[in-house]
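J.: Build the 3D model from these lines:
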Amino acid sequence: MTRTYVVTGAASGIGAATAALLTGQGHRVIGVDLHDADVTVDLTTHEGRTALVTHVTELSGGRIDAIIANAGLATESTATVAVNYFGAIATLEGLRPLLAGSDAPRASATASMASLFPVDDALVDACLAHDEPAALHRAQQLLDEGQGGLIYGSTKRALARWIRRNAATPEWAGAGIPLNAVAPGVIRTAMTAQFTSTEEAEKAILQMVPMPLNGIADAPVVANLIAFLTSVENSHLCGQVVFVDGGSDVVIRGDSTW
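T.: The predicted structure follows:
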């Protein structure tokens, strides 16, 4: 059965690997990115988010089967907040009505194992309050204070919490839509090149992000998980943040899920 998927961040990294995998399986993929995509928009802006919904609606004829909100940044910048949290939520909520015609609607977002690291509570709270001006202001304060390293993990924790809070609601579970997220560890992509380009760099990042099972992963590893989460077969996973991190979650949190 051919399905129609929307993949944001489709031009590189995990998004490109996911788009290639799904296309190879015979599905239709509407790729979204800043360049080299079916829909070229900037998800840091309200205009870009609106254009995303308009263009995807036009290209799909108003019906899709799955949303993969994967686009993200890992820079110490306010743009990381705009894309990682507000862009992801706008993608999921804006495209959700297009899932109504699917026999097996699905949705996935890309969080990160970085959500396990210390975060800035004020930034997380501003995101979850859907107060983008406040969130961007707090991110700028962190940058001014030399605490920009907290931004990325904070956006990913906020995204994971949003998934948990919304997955079982009438709008998602009540409409038969499994909403889940993946939380990758260090993945070998252009975004992580500074951490994976040399043996010394890899040893250093693995001291910070322990990955005892097979070490640093390639993008197709995450793509395979996303493909399952958004497949017909996944009918009952609801609000799960699935860590595909070579064991980082286990090492850092132990048995804290009980």
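J.: going forward, measure contacts and count neighbours with C-alpha atoms only.
T.: Will do.
J.: any idea which element Phe228 lies in?
T.: Per DSSP states H and E, Phe228 falls inside helix 219-229.
J.: and after that helix, which helix or strand comes next?
T.: Downstream of helix 219-229 (by DSSP H and E), the next one is strand 241-244.
J.: Please spell out which residues along the helix or strand following that next one are buried.
T.: Sequence-wise, the next helix or strand downstream of strand 241-244 (DSSP H and E) is helix 248-253. Buried residues in helix 248-253, counted by 16 or more other C-alpha atoms under 10 Å: 248-250.
J.: and what of stretch 87-94?
T.: Neighbour-count burial for stretch 87-94 [16+ other C-alpha under 10 Å]: 87-92.
J.: cool, and stretch 121-137?
T.: So, applying 16+ other C-alpha under 10 Å, buried residues of stretch 121-137: 123-124, 126-128, 132, 134-136.
J.: circling back to that earlier point, which residues are contacting the helix holding Phe228?
T.: Outside helix 219-229, the residues that touch it by C-alpha atoms under 8 Å, 6 or more residues apart in numbering are 13-15, 17-18, 21-22, 68, 106-108, 180, 182, 184, 187-189, 234, 237, 244.
J.: Mind checking which of the residues you listed land in strands?
T.: Among the contacts of helix 219-229, DSSP state E puts 68, 106-108, 180, 182, 184, 187-188, 244 in strands.
J.: next up, for comparison:
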Amino acid sequence: MISFSLEGQRALVTGANTGIGQAIAVGLAGAGAEVIAAGRSSCAETVAMTGGRELRLDFADPMAARDVFEAERIDILVNNAGIIRRADAVEFTEEDWDAVMDVNLKALFFTCQAFGRAALARGTGGRIVNIASLLSFQGGIRVPSYTAAKHGVAGITKLLANEWAGRGINVNAIAPGYIETNNTEALRADEARNRAILERIPAGRWGKADDIAGAAVFLASPAAAYVHGAILNVDGGWLAR
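T.: A predicted model of the protein is given here:
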């Protein structure tokens, strides 16, 4: 199991206060990494679960992490922070478009850029794991900016892999399926939508945040040394249907 060990590695997980981010932080810590839990709200619970520490970052400012990676060596970056806005396309506002694109795509790119600059300057390499979505591949409904941003996350992941794979930085992404988190609460509360979603998932259930943690550990570990530009679906078989 040495290939999956993260001993001696320091990881920054954004949006780590709850849900998928918290589960990933716990998973990385369990594999031996020192974890920095970053979020706009308190990550105290995650810190207690991981034995790591907290960093307050609000990615409503896409440049929030621009100076983080110069201050200390960070080996693993997990870009999980994200928001969602729901409305019919004909009613969708510019404000909601910009808010989602800033957090989910613009901040992700510039956080990757800051990490990459520092890692390349040190010559130590590193791992980036971006959180994409089923909507990196599908259109969805009533989430136009989220769909656009998650398509962008897949593209940026591949672009950065092309530029950095030969320089020791692995850039990959995880595309979670329908996971029980705050972002999907409205869908689960809608009886018809909930039923329709469950009927399509071959695994027959909504995913748990913990279902994403193992994939993140793998992509952050030496076991994934030759994995570059991959979008790993963790979706209960949704995209295979």
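J.: now what about the TM-score between them?
T.: Scored against TM-score structural alignment, normalised by the length of structure 2, the superposed chains reach a TM-score of 0.80; 214 aligned residues with a C-alpha RMSD of 2.2 Å.
J.: For the buried residues of stretch 121-137 of structure 1, work out which two are farthest apart.
T.: Using C-alpha to C-alpha, the buried residues of stretch 121-137 of structure 1 reach their maximum pairwise distance at Leu128 and Leu136, which is 12.8 Å.
J.: that's a helix at Gly204 of structure 2, yeah?
T.: No - the assignment for Gly204 of structure 2 (DSSP: H, G, I helix; E, B strand; the rest coil) gives coil, which keeps it out of a helix.
J.: and it, how far is that from Phe59 of structure 2?
T.: Distance, Gly204 of structure 2 to Phe59 of structure 2, using C-alpha to C-alpha, to the nearest Å: 34 Å.
J.: Those two: which is more packed in?
T.: Counting neighbours by other C-alpha atoms under 10 Å for Gly204 of structure 2 and for Phe59 shows that Phe59 has the greater number, 24 against 13.
J.: Could you find the counterpart of that one in structure 1?
T.: Aligned by TM-score structural alignment, Phe59 of structure 2 pairs with Leu43 of structure 1.
J.: what do you get for Gln9 of structure 2?
T.: Using TM-score structural alignment, Gln9 of structure 2 lines up with Arg3 in structure 1.
J.: one step back: now the ones in strands among the contacts of helix 219-229 of structure 1 in CSV, please, with extra columns for distance to Ala223 of structure 1 and neighbour count.
T.: Shown next, in CSV, are these (distance: C-alpha to C-alpha, whole Å; neighbours: other C-alpha atoms under 10 Å):
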residue, distance to Ala223 of structure 1, neighbour count
Ile68, 10, 30
Arg106, 15, 26
Ala107, 14, 26
Ser108, 11, 27
Asn180, 14, 26
Val182, 10, 24
Pro184, 10, 23
Ile187, 11, 23
Arg188, 13, 18
Val244, 10, 21
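J.: Taking those together, which two end up most distant?
T.: Arg106 and Arg188 (26.3 Å).
J.: contact partners of the top helix by length along structure 2?
T.: Longest helix in structure 2, counting residues (DSSP state H): helix 144-164. Residues from elsewhere that reach helix 144-164 of structure 2 (C-alpha under 8 Å, 6+ apart): 83-85, 89, 92, 96-98, 100-101, 104-105, 108-109, 130-133, 135-140, 169-173, 228-231.
J.: Could you give the separation of that helix from the chain centroid?
T.: Relative to its chain's centre, helix 144-164 of structure 2 lies at 12 Å (C-alpha atoms, centre = their mean, to the nearest Å).
J.: circling back: and what about the match of Phe59 of structure 2, helix, strand or coil?
T.: coil.
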